[in-house]
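Asker: Predicted coordinates and the sequence they were generated for:
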Amino acid sequence: MSETTAGVATGPPRPSPARRIAAAGALLGLFAAIVAVVSAAFRNLGLLALTAVLVALVVVAGWTALVNRGSRRVVAAVAAGAALLGVIALLVVAVLQLDAAEIGRIVLVIVLVAASLATARYALGADPARHPEGLPVGPARRGVLLMNPRSGGGKVDRFDLEGEARRHGVTPVRLRPGDDLRALAEQAVADGADVLGMAGGDGSQALVADVARTHDVAFVCVPAGTRNHFALDLGLDRLDVAGALDAFGAAVERRVDLAQLGDRIFVNNASLGVYATVVQSEAYRDAKLATTARLLPDLLGPEADPFDLRFDGPDGQAVTSADMILVSNDVYRLDSMSGFGTRPRIDDGLLGVVTVDVDRARDVPALVSAEATGRIRRFRGYRAWSTREFVIDSAEPLIDVGVDGEALCLPPPLRFRSLPGALRVRVPTTAPGLSPAAAAPPKVGEAVPALLRVLGGRTAR
């Protein structure tokens, strides 16, 4: 929204001269680094080509080993190992052949890239037009903090959140074995709580947020879980766990969306297909890589059956299968399907839908390459769109679903819908206020146009 002066629209604040200078420096540093790398590449084209071939062989053979069993797995694993040793040998040879000038060129490139990143961060990271809107609010009259001491490897005790809550004038409620978290949250509201907080993982955040939504009381997210994706996209500092309690004092309040699957609320995403099936295994939490390697042949191998997941695509056409589906509370900016990503906004009132289809015969190496390099959006079987409601059906009696990291088995059809502005969230006035996806363009292809806009005196977005 534009500012006004004496009734005249002035538009969003223009970048300061310092930010415009920083944008120019970032662009010059990037250009100089590219020139230095290209000039070096022309001197070593043969070595680069051979390295690229070996890296491709590592990817193809490695994935072949993962999705097959028996002799095929052994042969592919040996080939992948040999190719990897070849890559290492070539790198050693390249290093041994370096002269003083080439070493100096490498150091120069590192310095130029570091300087470009630092100046770009300054140029793009202070755009007032991109901060989410919110209203200043006073301290909670009766704040209650629910705490799960088992979350995040014991962060509740490690950061003494019970003592910190009391110092903030907030009543701490410790979740004990056998306790019903929803019942505790409901009781807190019945006893007069006007602000509910949750210190725990995203599954617990969703449950307490649902109680806050139902009674229209404000909610405080304390990042005491393992990944804390919701806190990240709220613009909280996940490393400052105790600092999140400042939201019970004078704070900023805004409304954000929630998403619903049947009668279950989630704050981040629900996944189906390969990832959801893998996390159902009891061994997954203790041995993620080993469990994934053991299950992949049954899920994506040459003999694997397609998943029975039926839905309407973005064009309204019926789709009968997908290997991976991600349904999110607002739209993620994804780099990979396994690591997920962050959301520029969580108040657009939409579900984000991502599906990935894998042709077993030809797509698997390209998929693992896209995952490894953070370019999943360029994989040919990738589709993404947004909608307010989404339905997944199946002939199976139960469908494996991972909801905010919790492994579930639910009967179809699965009905998803967005709940726009359903939750009142309070964040500290000192919090960063922006998710990584909103703070700055994460890719060079997006950052360069943004830097050019700042250089020209406009906002980054």
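Answerer: Yep, that arrived.

Asker: alpha carbons only for contacts and neighbour counts from here, please
Answerer: Will do.

Asker: Excluding chain neighbours, what is closest to the spatially most central residue of the chain?
Answerer: Nearest residue to the geometric centre of the chain (Cα atoms, centre = their mean): residue 341, 2.0 Å. For residue 341, ignoring the flanking residues on the chain, the nearest one in space by Cα to Cα, 6 or more residues apart in numbering is residue 334 at 4.8 Å.

Asker: Over to residue 215?
Answerer: The nearest residue in space to residue 215 (Cα to Cα, 6+ apart) is residue 189, at 7.7 Å.

Asker: doesn't residue 179 make contact with residue 147?
Answerer: No - taking contacts as Cα atoms under 8 Å, residue 147 lies outside contact range of residue 179: 11.5 Å.

Asker: Among those two, which residue is more densely surrounded?
Answerer: residue 147 (26 against 10; other Cα atoms under 10 Å).

Asker: show me the residues around the more buried one that make contact.
Answerer: Contact analysis of residue 147 by Cα atoms under 8 Å, 6 or more residues apart in numbering lists 156, 172-175, 198-200.

Asker: another structure for you, compare them:
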Amino acid sequence: MSTGRRVAAVVALAAPLLAVCAGLEQAVRHFGTFVTFVLAVAVVTAAVWYALTRRGPLRWLAVLVATGAALLMILLGLSLFVTQVASLVVFAVAGKYALGRQRVLVAADHPPQRARHGVLLINPRSGDGAAERAGLAAAAAERGIEVVTLRPGDDLAALAEQAVRDGADVLGMAGGDGSQALVATTAMRHGVAFVCVPAGTRNHFALDLGLNRADVTGALDAFTDGVERLVDLGLVNDHVFVNNASLGVYAEVVRSKGYRRAKLQTWGRLLPDLLGPAAAPPDLAFDSPDGRTFSGLSLVLVSNNPYDLSRAGRAGGRPRLDTGRLGIVTAQGPRPVGEWTAAEFEVRSGADVPVGLDGEALLLSPPLRFISLPGALRVRVPRNLMPPDRGAALTRSDLNALVRVASGQPAVA
């Protein structure tokens, strides 16, 4: 381990400690200002909530109050804010240098695997044409991969089934997470390997697999020079999901007309009806691990493996996809209610339940039975897979890695 990386690790570890000390020093020396700042934060939070959940004059009044309180926060806490931001920048930059770009999930000394008959399904409409911009079809053909491009009206699941019947031993999908789940279902059912190509809008599954979402064609190396790992899938009733299933407010918004064309406007239009003072609570009921029964919560999120909600910079990523556990997060309005993991989970309702399944809108009959399918999917990824080049994050894993580097050990245990 080079001396430069060890010094950078020490600097990165010291930066957040200095930020905490600066905050404590401001609170002690300027207690009145600190209290006013905290009150301004509370006013901004309440005003933003009112702006989201009200209509008419009250919404605009809340916007004005939030703006004024935010300006007061800036005036009172400008020096502290600059200190905190500078500390986080130092942490991210020094941590990035200290950790370097580590190989994740796989290593170069693994024997390469090459598809005998690889088939790539491409949704040309996903990601506003990301596949076409990347020249994905031509890049796949150069690697000897058969390309099937979806046309309007095509049945993606049927095309994936036909590819397997025609002898495909590796199925790839270039599209959004909803499309990834459909093709992954076919791959799981027939026991063939699956390749995720990040050609959708957000590509959360690709990101949690460790793929670089900016390198669309690079994911094709999984067909020609890849290795496999087993990852879990989630199942609700008979529907597979690779990321999550959302019940409550998000599911209602996703299924509304016009959401795909104007997402922000749709949220602004529907939130007062869904979360305002006259909103009826969602008809959702479930039991928590301690035996308590909950009902009427505005959000129930069930994920294929738990999200790391503590991560600064990218809250919500899943560190692992092979724990055999579902992540369950519930909230009532802006207030978190509970978070836990389980192998199974059930939601009851007196009517069909809207579900946002990997971003796609469904209507499912209750009860909704969620289960984890451990190691259900053979995922093939590039053998020399490299993560996106990013700074360190305030997570336990990155902090532990920095401690190892500072002590002269490899970043990856």
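Answerer: Thanks, I have the structure now. These figures come from a predicted structure and were not determined experimentally.

Asker: TM value for the aligned chains?
Answerer: After superposition, the two chains reach a TM-score of 0.87 (TM-score structural alignment, normalised by the length of structure 2), with 408 aligned residues with a Cα RMSD of 3.3 Å.

Asker: Quick check: ChimeraX command selecting the buried ones in the contacts of residue 147 of structure 1.
Answerer: Restricted to buried positions by 16 or more other Cα atoms under 10 Å, the ChimeraX selection for those reads:
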select :156,172,173,174,198,199,200
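
Asker: Show me the contacts of residue 147 of structure 1 that map onto helices.
Answerer: residue 156 (DSSP state H).

Asker: what would the contacts of residue 147 of structure 1 look like in a markdown table with distance to residue 381 of structure 1?
Answerer: Shown next, in a markdown table, are the contacts of residue 147 of structure 1 (distance: Cα to Cα, whole Å):
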| residue | distance to residue 381 of structure 1 |
| --- | --- |
| 156 | 42 |
| 172 | 48 |
| 173 | 47 |
| 174 | 46 |
| 175 | 43 |
| 198 | 38 |
| 199 | 38 |
| 200 | 35 |
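
Asker: Most widely separated two among the contacts of residue 147 of structure 1?
Answerer: Within those, 172 and 200 form the most distant pair, 13.0 Å apart (Cα to Cα).

Asker: can you pull out the strands in the stretch 301-413 of structure 2?
Answerer: Using DSSP state E, counting those that start in this stretch, the strands of the stretch 301-413 of structure 2 run over 326-332, 335-342, 344-347, 353-357, 360-364, 368-382.

Asker: So which bit of structure 1 is the longest one matched to?
Answerer: Spelled out, it's strand 368-382 of structure 2. Mapping strand 368-382 of structure 2 onto structure 1 (TM-score structural alignment) gives residues 414-428.

Asker: Return the distance of that stretch from the chain's centre.
Answerer: On the basis of Cα atoms, centre = their mean, to the nearest Å, stretch 414-428 of structure 1 sits 17 Å off its chain's mean C-alpha point.

Asker: Next, the buried residues of that stretch.
Answerer: Across stretch 414-428 of structure 1, burial judged by 16+ other Cα under 10 Å covers 414, 416-428.

Asker: Could you do stretch 207-214 of structure 2 as well?
Answerer: Neighbour counts over stretch 207-214 of structure 2 (16+ other Cα under 10 Å) mark 207-213 as buried.

Asker: same thing with stretch 168-184 of structure 1?
Answerer: Neighbour-count burial for stretch 168-184 of structure 1, counted by 16+ other Cα under 10 Å, picks out 168-174, 181, 184.

Asker: For residue 81 of structure 1, state which of the residues you listed is nearest.
Answerer: residue 181 (48.7 Å).

Asker: now the helices for the stretch 201-350 of structure 2?
Answerer: 204-209, 221-224, 249-254, 263-275 (DSSP state H, counting those that start in this stretch).

Asker: what's the second one packed up against?
Answerer: Pointing back at helix 221-224 of structure 2 there. Using 3 or more Cα pairs under 8 Å, 6 or more residues apart in numbering; DSSP states H and E, the elements in contact with helix 221-224 of structure 2 are strand 368-382.

Asker: so residue 28 of structure 1 is in which element?
Answerer: helix 17-41 (DSSP states H and E).

Asker: mean per-residue distance, that helix to structure 2?
Answerer: Once fitted to structure 2, helix 17-41 of structure 1 is off its aligned match by 4.2 Å on average (mean Cα distance after the TM-score superposition for structure 1).

Asker: Name the residues of that helix that are buried.
Answerer: Applying a neighbour-count criterion of 16+ other Cα under 10 Å, the buried positions in helix 17-41 of structure 1 are 19-20, 22-27, 29-30, 32-33.

Asker: residues touching the alignment partner in structure 1 of residue 354 of structure 2, list them.
Answerer: Under the alignment by TM-score structural alignment, residue 354 of structure 2 pairs with residue 400 in structure 1. Residue 400 of structure 1 is in contact with 272-273, 276-277, 280, 407-410, counting by Cα under 8 Å, 6+ apart.

Asker: which ones are touching residue 353 of structure 2?
Answerer: Neighbour list for residue 353 of structure 2: 247, 363-366 [criterion: Cα under 8 Å, 6+ apart].

Asker: Would you reformat those residues as JSON lines and include neighbour count?
Answerer: Below are these laid out as JSON lines (neighbours: other Cα atoms under 10 Å):
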{"residue": "247", "neighbour count": "23"}
{"residue": "363", "neighbour count": "14"}
{"residue": "364", "neighbour count": "16"}
{"residue": "365", "neighbour count": "13"}
{"residue": "366", "neighbour count": "16"}
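
Asker: Map the residue nearest to residue 215 of structure 1 across to structure 2 for me.
Answerer: So residue 189 of structure 1 corresponds to residue 164, using TM-score structural alignment.

Asker: so which strand or helix has that match?
Answerer: Judged by DSSP H and E, residue 164 of structure 2 forms part of helix 156-165.

Asker: what about that helix, how far off from structure 1?
Answerer: Using mean Cα distance after the TM-score superposition for structure 1, the mean distance for helix 156-165 of structure 2 is 1.2 Å.

Asker: Show me what that helix is packed up against.
Answerer: Going by 3+ Cα pairs under 8 Å, 6+ apart, helix 156-165 of structure 2 lies up against strand 170-175, helix 177-190.

Asker: by contact count, what packs against the shortest one?
Answerer: Packed against strand 170-175 of structure 2 by the contact rule (3+ Cα pairs under 8 Å, 6+ apart) you find strand 118-122, helix 156-165, helix 177-190, strand 193-198.

Asker: Excluding its own residues, what touches that strand? List them.
Answerer: So strand 170-175 of structure 2 is contacted by 115-124, 126-127, 131, 160, 163-164, 179-180, 183, 187, 192-200, 223 (Cα under 8 Å, 6+ apart).

Asker: let's see it at 6 Å
Answerer: For strand 170-175 of structure 2, contacts defined as Cα atoms under 6 Å, 6 or more residues apart in numbering pick out 118-123, 126, 180, 192-197, 199-200.
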